[in-house]
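K.L.:
attaching a predicted model along with its sequence, questions to come.
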Amino acid sequence: MLKFVGAGLVLSAGLSLPALSQAADMPGVTDTEITIGNIAPYSGPASAYSTIAKTISAYFDKVNEEGGINGRTVNFLSYDDGYSPPKAVEQARKLVESDEVLLIFQSLGTPSNSAIEKYMNMKKVPQLLVATGATKFGNPGEAPWTMGWQPNYQSEGIIYGRWIASEMPDAKIAVMFQNDDFGKDLLNGLKTGLGDKADMVVAEASYEVAEPVVDSQVVKLKASGANVFVSFATPKFAAQGIKKAHEIGWDATQIVANVSNSVGAVLTPAGLEASTGLISTAYLKDMQDPQWADDQGAKDWNAFMDKYYPDGDKLSSFTTYGYSVAQTMVHILDQAGDDLTRENVLKQAASMKDVTLPLFLPGMTMNTTETDYFPIEQMQLMKFNGERWETFGDIISGEVGG
């Protein structure tokens, strides 16, 4: 059930169970409940991502209805930061100091997570499975309480660079990127992957998240004569870039970052015709792909969506993402058992060994250690055929040191 509370949203499920025999003297933990926090952009330029938090909330509804985690239900508190770093800091303080959550989970965006990282580590509160692939969030030596989840942006960029260098050795590449760690990580990875062919990048154009449109950047990049258009942008701007390139007749091979390859949230607004031929990466199954029609994981996801999130967009990859990252959090809490100290929860998060999820592409697993905070380091390339994504090639690993 969704309800507005003050400056944010509380997404919470509250089935009660009989009290456990031992009282829990730990922040965010009682005999019957585990309270975890979340910060998401329900408003602002990245509001398309709010679907992730809504899916997570729905998944915890499911978990709670089925008895919770080791006898405790999950109280999921999710607040809006509008994709604004100062607001993220305000909401993090509220969650930690007022709500006294056990941890903050899936806080979204590179700018927001950068803003709260120092505070979370100073307070020694887990900042787990953050919703950004910025490479900086996999550095336990500098920030031991902060851990990513999705493949990091640098690895993703490397994969694109290697593919272009191999398949399009005479390409001229133009890159549009968000002017922050997100865009810069991907751009650096692209150039790393190109290796001694990094001079194939003939034009770059950055944008700020406060800008309303990126049309001028796309026009500028087309004028460079590039025949490969790489868009390292968040959903709103990625959709604008795809649409504008089509409008001005830029017949280039287009690559779009994994975070912006949702058919429902990006490609449909941009236009499916304009999106045909796009290249991106995947690590989760595409629920629109008929090859998964008889897959049990896909069947379970569809049943979940129908029962717990009927208003959710089944075309949006953000729902499969939210579903899968919520399963990861449940796995960590389940492994922690009744020892729900912040220290032990962090230990479990950093001790995943060959953990797979129902919606992972076959052959993919999660692994973490005390020195490796990147749970997912494998991806597969895919191409949009006008209706759905089709994967091609092999699963590619792209490990990056912390």
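P.N.:
In hand now; what should we look at? Predicted, not measured: the structure shown is a model, and the values here were computed from it.

K.L.:
alpha carbons only for contacts and neighbour counts from here, please
P.N.:
OK.

K.L.:
what about the strands in the stretch 201-350 of the chain?
P.N.:
Here the stretch 201-350 of the chain has its strands, by DSSP state E, counting those that start in this stretch, at 201-207, 228-232, 253-256, 279-282.

K.L.:
ok now the first one, how far from the chain's centre?
P.N.:
Computed by CA atoms, centre = their mean, to the nearest Å, the chain-centroid distance of strand 201-207 equals 24 Å.

K.L.:
likewise the second one?
P.N.:
With CA atoms, centre = their mean as the basis, the distance from the averaged C-alpha position of strand 228-232 to the chain average is 19 Å.

K.L.:
tell me who's in contact with residue 148.
P.N.:
Shown in contact with residue 148 (CA atoms under 8 Å, 6 or more residues apart in numbering): 128, 129, 130, 131, 132, 133, 137, 138, 373, 374, 375.

K.L.:
for the fifth one, give its distance to residue 221.
P.N.:
In other words, residue 132. Separation of residue 132 from residue 221 (CA to CA, to the nearest Å) stands at 26 Å.

K.L.:
try this one next to it:
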Amino acid sequence: MHRRTFLSSCAAATASIALPGLARAQAVSPGIDMANKTVTVGAFTPITGPVPFYAILTRAAESCFKWANETDALKGWKINFVTYDDGYEPSRSVAVTRRLVEENKIFALAAPVGTAQCTAVIPYAKEVGLPMLGPIGGASALFAERLVFPLLPDYGWSAASNLDYAFNDLKASRVALLWENDELGRSAKRGFDLLMASSKKEAAESIPFEVRSTDFTPHMRRIANAKAEVVILFGSNANLAAALKTAERLDFQGKWMAPFFTADPTTYKLAGPLLDGTYFSSWLMPVGADDANIKAYRDTVGKLYPNDPIGVFGLNGWSNASLFVKGFQLLLESGKPLTRANLVDVMETMSNQTVGGARGVTFKANDHRGTRQEGIIQATSGGTFKLVRDFKPYPTDVFDAKI
């Protein structure tokens, strides 16, 4: 099992609570080294398996923590970040988390990778009282647990943003959904179905696929026969590239939409110019924005990992790591004991914060919807992306639906 560890810095907020397994040691929690002013956090990441390029997310998160250490963002405190490979397999994600807790004594999970993977870890996290900040996934289940603070939106909200754009901006009447047959895709389908129902419309098609799918011939034949004008795909970068290649082979002429994390140079490497014209919902500011937080991402990753593309994918990892930095800063500023329980309490006081590439991040008691709006960007020739619709709130019928 691959392991990475390094020192980084972070920040958090506090207040103690009575959560199962959280309020044991009010002096400090595991992962807090008062003598050396170090906090240890961990994550699982797919160095092997079907999506090894997702490790870009973890390298960006690592870069964020190193940047925080170097800039003394935590007023003398450093972050020790430990990661292990889980092969993108949920059962291994649970095993990795157990190892991080029992061997590395982590204070929290920070920017762990994978929707199904993060969801699978929740029962164990609840058992031991382990906070999870910035899970890099979009399942509905991640918003229903007090220990979990997602920066990413529920993929159902993003799918609804895509569908809203297809209806109101692209003026499409027949929209199809291709969804990965796991927590990622099912969450997207939930939002898609809710907005379809509230709009009193029906999907042209709604078809699941497996994460390792490379041939979308039967899917695209059904979509073509349904005369879909727009296809919304919720799956990996590799899935999107494979579907686009199949569509070209079958001469399907419809427009394509996909989630934010596929609006990245890594997808261009897989799909080439077939990606041109594809639309993406995005909760992140453009990577080229003249913003201090985003510039820090570009400069730091460019220095530490010059071979990694500077794109939305990396900014996603950086921003989710930034959530822990922001949270631990709040915890330190509160003056409360550095416990997991107090970290959870203080996270629920975060309001309208800038976190990496995200804006207006807010958490409340019983409301862990950190990101609350998205824009639409489009792939253009030359491997670049542009904002084509400004940020606006998610469709209310989906955003306010009970999870």
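P.N.:
Arrived safely, thanks for sending. Computed from a prediction, not measured in an experiment: that's the story for all the values here.

K.L.:
TM-score of the superposed pair?
P.N.:
The TM-score (TM-score structural alignment, normalised by the length of the first structure) is 0.86; 376 aligned residues with a CA RMSD of 2.3 Å.

K.L.:
quick revisit: let's see which of the contacts of residue 148 of the first structure end up in strands.
P.N.:
Judged by DSSP state E, the contacts of residue 148 of the first structure include 128, 129, 130 as members of strands.

K.L.:
going by distance to residue 182 of the first structure, which of the residues you listed wins?
P.N.:
Using CA to CA, residue 130 comes nearest to residue 182 of the first structure of these, at 13.0 Å.

K.L.:
and for the closest one, the neighbour number?
P.N.:
24 (other CA atoms under 10 Å).

K.L.:
counterpart of residue 249 of the second structure in the first structure?
P.N.:
Here residue 249 of the second structure is matched to residue 247 in the first structure, going by TM-score structural alignment.

K.L.:
neighbours around its match, how many?
P.N.:
Counted with other CA under 10 Å, the neighbours of residue 247 of the first structure add up to 10.

K.L.:
related to what we said a few turns ago, return the member of the ones in strands among the contacts of residue 148 of the first structure nearest to residue 100 of the first structure.
P.N.:
Taking CA to CA as the measure, residue 100 of the first structure lies nearest residue 128 of those, at 15.7 Å.

K.L.:
which residue in the second structure aligns with that closest one?
P.N.:
When the second structure is aligned by TM-score structural alignment, residue 128 of the first structure is paired with residue 133.

K.L.:
re earlier: could you dump the strands of the stretch 201-350 of the first structure to TSV with distance to residue 120 of the first structure and mean neighbour count?
P.N.:
Below are these laid out as TSV (distance: least, CA to CA, whole Å; neighbours: other CA atoms under 10 Å):
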stretch	distance to residue 120 of the first structure	mean neighbour count
strand 201-207	29	18
strand 228-232	28	27
strand 253-256	32	22
strand 279-282	30	24
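
K.L.:
is it possible to export these to a markdown table including distance to residue 305 of the first structure?
P.N.:
Output for these, formatted as a markdown table (distance: least, CA to CA, whole Å):
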| stretch | distance to residue 305 of the first structure |
| --- | --- |
| strand 201-207 | 35 |
| strand 228-232 | 29 |
| strand 253-256 | 27 |
| strand 279-282 | 21 |
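
K.L.:
residue contacts, residue 194 of the first structure?
P.N.:
For residue 194 of the first structure, the contact set (CA under 8 Å, 6+ apart) comprises 158, 161, 162, 164, 165.

K.L.:
quick check: the aligned partner of residue 206 of the first structure in the second structure vs residue 243 of the second structure, distance?
P.N.:
Taking TM-score structural alignment, the alignment pairs residue 206 of the first structure with residue 208 from the second structure. Distance, residue 208 of the second structure to residue 243 of the second structure, using CA to CA: 13 Å.

K.L.:
which one of the strands of the stretch 201-350 of the first structure lies closest to residue 192 of the first structure?
P.N.:
strand 201-207 (11.6 Å).

K.L.:
picking up where we left off before, counting neighbours, what do you get for the match of residue 128 of the first structure?
P.N.:
The burial count for residue 133 of the second structure: 26, using other CA under 10 Å.

K.L.:
what's the spacing between it and residue 146 of the second structure?
P.N.:
Remark: distance between residue 133 of the second structure and residue 146 of the second structure (CA to CA) = 11 Å.

K.L.:
now do residue 222 of the second structure
P.N.:
Residue 222 of the second structure is 41 Å from residue 146 of the second structure, where distance means CA to CA.
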